[in-house]
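K.L.:
Need the 3D shape of this:
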Amino acid sequence: MAHAAQIKIPATYMRGGTSKGVFFSLKDLPAAAQVPGAARDALLLRVIGSPDPYDKQIDGMGGATSSTSKTVILAKSTRADHDVDYLFGQVSIDKPFVDWSGNCGNLSAAVGSFAISAGLVDPARVPRNGVAVVRVWQANIGKTIIAHVPITDGTVQETGDFELDGVTFPAAEVQLEFMDPAAEEEGGGGSMFPTGNLIDNLEVPGVGTFKATLINAGIPTIFINAEDLGYTGTELQGAINSDPKALAMFETIRAYGALRMGLIKHLDEAAQRQHTPKVAFVAKPLDYVASSGKAIKAGDVDLLVRALSMGKLHHAMMGTAAVAIGTAAAISGTLVNLAAGGVERNAVRFGHPSGTLRVGAEATQVNGEWGVKKAIMSRSARVLMEGFVRVPGDAF
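P.N.:
A predicted model of the protein is given here:
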């Protein structure tokens, strides 16, 4: 019996922030996958190695975690005042679907670098030496990201001494500006706080009722006090991810939170929307030891945050969730702001399982509606491998 031969597709494997994924230029994809739909999803699933009942993604490029089961498609922008259109696909590890409902803030750090190297940015906008300002249209959520990419001798500078907790080696710093990150176009009626409240009582049948801040900024996020869940906020991955009951609890909270935020209409829709919303728990500063062995002192941070992604506690912090943290911290009365001392601020440093991260955001209230002009953070990015990915020709 004859079997379809493998085909090869130009691709680049990149780290961006504390994530990594497979990057494609839209024009390099097979024709059937150049448009949204079943063929594109099937191709990306096969590239990453999903669905995998063994949860290992051995037969693909994925790394069997939410941070490493990611894909990116880029093209020259069709929008005025933008250089590149950026589409992010979060690939499920054990189920046959790709979640297109949100952005990846970490991989956003690699978009500008890839776009320049792939010729998607007008060469006239790239200095011989200095910083290239790449204007990115984030197509999943309809938002603008400005990436400041260092350039040396006309090419992207990837090496450097910028250290990012959650990433083993230093690299060049890439500053990101998430413009008008609140109130994504989908869900929540266009409001930063879809319920209209800074704090809600979130009723979760079979689990309990919790104080919660439900916010649409960077990515839809549900914030809950750690102590209300029986945690301290100093937990590392093993404490949560080795506890099936805890994971089931968080998924139930996430589903009811999604319903309350208007992101889904029926509870069972949450299973097909794993990427959003995120669930995070916050606490006031405490001493703890990060997963790297680094000692984090209470005085080093303004608050502690632990967040779950794709059903597991994240090893560091999702970039988009960091935007939500920075935005919520800037608004007096949210659970995040209260955990950070309840004072007005335009930047916050929080502790996560791998260390600390600083994010800046300035929030304003106009006619009773909260907004934020931009959130700023620094990440780094690096090409890990480039060439071709191969998949069976009948895989999509």
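K.L.:
alpha carbons only for contacts and neighbour counts from here, please
P.N.:
OK.
K.L.:
remind me, longest strand of this structure?
P.N.:
With secondary structure taken from DSSP state E, the chain has its longest strand at strand 369-392.
K.L.:
Helices of this structure, start to end?
P.N.:
Along the chain, the segments classed as helices by DSSP state H run 38-48, 108-117, 237-241, 244-261, 319-329, 335-339.
K.L.:
buried stuff in the longest strand of the chain?
P.N.:
The neighbour-count check on strand 369-392 (16 or more other Cα atoms under 10 Å) flags 370-372, 374-383, 389, 391 as buried.
K.L.:
now for that strand, which elements pack on it?
P.N.:
Counting contacts by 3 or more Cα pairs under 8 Å, 6 or more residues apart in numbering; DSSP states H and E, strand 369-392 is packed against strand 6-16, helix 38-48, helix 108-117, strand 173-179, helix 319-329, strand 355-366.
K.L.:
Show the contacting residues for the spatially closest residue to T195 that is not a sequence neighbour.
P.N.:
Sequence neighbours aside, M261 is the residue nearest to T195 in space, at 6.5 Å (criterion: Cα to Cα, 6 or more residues apart in numbering). By Cα atoms under 8 Å, 6 or more residues apart in numbering, the contact list for M261 reads 187-188, 194-195, 214.
K.L.:
Now for H3, how many residues are close by?
P.N.:
If you count neighbours by other Cα atoms under 10 Å, H3 ends up with 8.
K.L.:
same check, this time on the one 10 residues further on
P.N.:
Residue crowding around Y13 was assessed by other Cα under 10 Å; the count is 21.
K.L.:
same deal with T155?
P.N.:
16.
K.L.:
hmm, back to that, for the helices and strands packed on strand 369-392, which one sits closest to L74?
P.N.:
helix 108-117 (7.4 Å; Cα to Cα).
K.L.:
Please generate a structure for the following sequence too, so the two can be compared:
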Amino acid sequence: MSHRPQLRIPATYMRGGTSKGVFFRLEDLPEAARTPGAARDALLLRAIGSPDPYGKHTDGMGGATSSTSKCVIVSPASVPGHDVDYLYGQVAIEAAFVDWSGNCGNLSAAVGPFAVANGLVDAARVPRDGLCIVRIWQANIGKTIVAHVPVHDGQVQEDGDFELDGVAFPAAEIVLEFVDPADAGEGGGAMFPTGNLVDELDVPGIGPLRATLIDAGIPTVFVDARDIGCDGTELQPAINDDPVALARFEAIRVAGALRMGLIGSPREAAARQHTPKVAFVAPPEDYVSSGGKRVAAAGIDLNVRALSMGRLHHAMMGTASVAIAAAAAIPGTLVNRAAGGGERTSVRFGHPSGTLRVGATVARIDGRWSVTKAVMSRSARTLMEGTVRVPADTLPL
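P.N.:
Next up, the predicted model:
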């Protein structure tokens, strides 16, 4: 039997927000994986360690959760006025599948630092000390993200005192601006694909269910926690240890995807696990976070819990945070109602790990709502640099 040495692919393992993933420069990938297709998917699957029937990612770089089974490919910008292209792949854990249908808002925080550290931003635009403005083209959905990356002595500054609930240690703050985050070109080409602020879904096993269906940051289905027997203070075990609850949320996700026009039939949902997201909202209520932090109702505008890749998220996805900000700013949505109604430009919401403040600028033009910008703060850190090793038989000779 002949033996081929493993492929050695330059890569960086990074945390961005409450997620982490393997970052590649496009030029460092094997030639067969530099274009979309089966070879690229096979490479990323093997690097992460999927499919893993044990659900552990023992033989790969993944962390066996939706927050840690991610890959990013960064390349020089293909769109004028931008510094880099950013392509995101959500790698399934137990299935041989990479979902390219959306963005990761958390890992978006790491793209700017990665770009600066890897010389993908014009050196003349990187200050000796201060903020480096990195314009990112999010290639999955065709949107612009502006990252304000702190720089000290010409290098990306990673240490700082900014605390992000869901991350154990403080770091330097990175402000992200999601420019015109709505209308990703699917589901009718509008922030509200159905044209309604609240729809009624016919969900198998549940019946009629009110929902706000929005495409801002990422397609999201918002429901009222009380309508599904929840109170909005749930932590991961309450949902993830309950197969019946998980099946119910998947049914809601499928019904929402159908109404938004993201899929044509329920069977297509299995091949589109990353989008849409499902979130449930509730008015403020006291609870204790997963880290033991007491969250007081007086300090938040509403509670939100969201599912990613079929599981309740341990904090909040960055792209779902954009959707929360946009929906909260528009009177009449379920998110806005849970926050007390009225016009608002920002909200602080409670999630399983703590709280997060997000803001959005919205406008109503010719009877249609649009969001011009959503803003949030995140942090990022390089965890490891070097090469990822992948068995040579992953790719054809």
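K.L.:
re earlier: pick the most buried one from the helices of structure 1.
P.N.:
helix 319-329 (a mean of 29; mean count of other Cα atoms under 10 Å).
K.L.:
tell me the angle of it relative to strand 6-16?
P.N.:
With axes from the mean of the first three to the mean of the last three Cα atoms, to 10 degrees as the basis, helix 319-329 of structure 1 and strand 6-16 are set at 30 degrees to each other.
K.L.:
related to what we said a few turns ago, minimum distance to P96 of structure 1: which of the helices and strands packed on strand 369-392 of structure 1 has it?
P.N.:
Nearest to P96 of structure 1, of all these, is helix 38-48, at 7.1 Å by Cα to Cα.
K.L.:
what angle separates that closest one from strand 6-16?
P.N.:
Interaxial angle of helix 38-48 of structure 1 relative to strand 6-16 (the same axes, to 10 degrees): 70 degrees.
K.L.:
ok, and the closest non-adjacent residue to the residue nearest the centre of structure 1?
P.N.:
By Cα atoms, centre = their mean, structure 1 has its centre lying nearest to C104, at 3.2 Å. Leaving aside its sequence neighbours, C104 of structure 1 sits nearest to T320 (Cα to Cα, 6+ apart; 6.2 Å).
K.L.:
And for S50 of structure 1?
P.N.:
Per Cα to Cα, 6+ apart, closest to S50 of structure 1 is I93, 5.5 Å.
K.L.:
And for that neighbour, the neighbour number?
P.N.:
For I93 of structure 1, using other Cα under 10 Å, the count is 28.
K.L.:
What is the burial count for T194 of structure 2?
P.N.:
Residues near T194 of structure 2, counting by other Cα under 10 Å, number 18.
K.L.:
Now do the same contact list for it.
P.N.:
Contacts of T194 of structure 2 (Cα under 8 Å, 6+ apart): 187-188, 213, 259-260.
K.L.:
which of those residues show up in structure 1 as well?
P.N.:
Retained contacts for the contacts of T194 of structure 2 in structure 1, judged by both residues aligned by TM-score structural alignment, their matches' Cα atoms under 8 Å, are 187, 213, 259-260.
K.L.:
Do I have it right that the residue nearest to S50 of structure 1 meets D55?
P.N.:
Yes. With contact defined as Cα atoms under 8 Å, I93 of structure 1 counts as touching D55 (6.3 Å).
K.L.:
Need the overlap of contacts for those two.
P.N.:
Residues touching both I93 of structure 1 and D55 by Cα under 8 Å, 6+ apart: A64.
K.L.:
Just list the residues touching I330 of structure 2, thanks.
P.N.:
336, 342-344, 362.
K.L.:
Equivalent analysis for P391 of structure 2, please.
P.N.:
Neighbouring residues of P391 of structure 2 by Cα under 8 Å, 6+ apart: 5-7, 46.
K.L.:
make it 6 Å
P.N.:
Q6 (Cα atoms under 6 Å, 6 or more residues apart in numbering).
K.L.:
Name the residues of stretch 200-219 of structure 2 that are buried.
P.N.:
Those would be 201-203, 209-219, for stretch 200-219 of structure 2 by 16+ other Cα under 10 Å.
K.L.:
would a markdown table of those with distance to W100 of structure 2 be doable?
P.N.:
As requested, the buried residues of stretch 200-219 of structure 2 are exported to a markdown table (distance: Cα to Cα, whole Å):
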| residue | distance to W100 of structure 2 |
| --- | --- |
| L201 | 26 |
| D202 | 28 |
| V203 | 26 |
| L209 | 29 |
| R210 | 28 |
| A211 | 25 |
| T212 | 24 |
| L213 | 20 |
| I214 | 19 |
| D215 | 16 |
| A216 | 17 |
| G217 | 14 |
| I218 | 12 |
| P219 | 13 |
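K.L.:
which one of these is nearest V126 of structure 2?
P.N.:
Nearest to V126 of structure 2 among the buried residues of stretch 200-219 of structure 2, with distances taken as Cα to Cα, is G217, at 27.5 Å.
K.L.:
And for the closest one, nearest residue in space, chain neighbours not counted?
P.N.:
Of all residues beyond its chain neighbours, the one nearest G217 of structure 2 is T319 (4.7 Å), with distances taken as Cα to Cα, 6+ apart.
K.L.:
Report the separation between that neighbour and L356 of structure 2.
P.N.:
Look at T319 of structure 2 and L356 of structure 2: by Cα to Cα, to the nearest Å, they are 13 Å apart.
K.L.:
Could you tell me how far M385 of structure 1 is located from Y256 of structure 1?
P.N.:
Counting by Cα to Cα, the gap from M385 of structure 1 to Y256 of structure 1 is 40 Å.
K.L.:
for L335 of structure 1, that is, sorry about that
P.N.:
Here L335 of structure 1 is placed at a distance of 18 Å from Y256 of structure 1 (Cα to Cα).
K.L.:
which residue in structure 2 lines up with the residue nearest to the centre of structure 1?
P.N.:
Aligned counterpart of C104 of structure 1 in structure 2: C104 (TM-score structural alignment).
K.L.:
Then N346 of structure 1?
P.N.:
In structure 2, N346 of structure 1 lands on T345 (TM-score structural alignment).
K.L.:
Check the gap between the closest residue to V322 of structure 2 other than its chain neighbours and F24 of structure 2 for me.
P.N.:
Counting by Cα to Cα, 6+ apart, V322 of structure 2 lies nearest to G217, which is 5.2 Å off, once chain neighbours are set aside. Here the criterion is Cα to Cα. By it, G217 of structure 2 lies 23 Å from F24 of structure 2.
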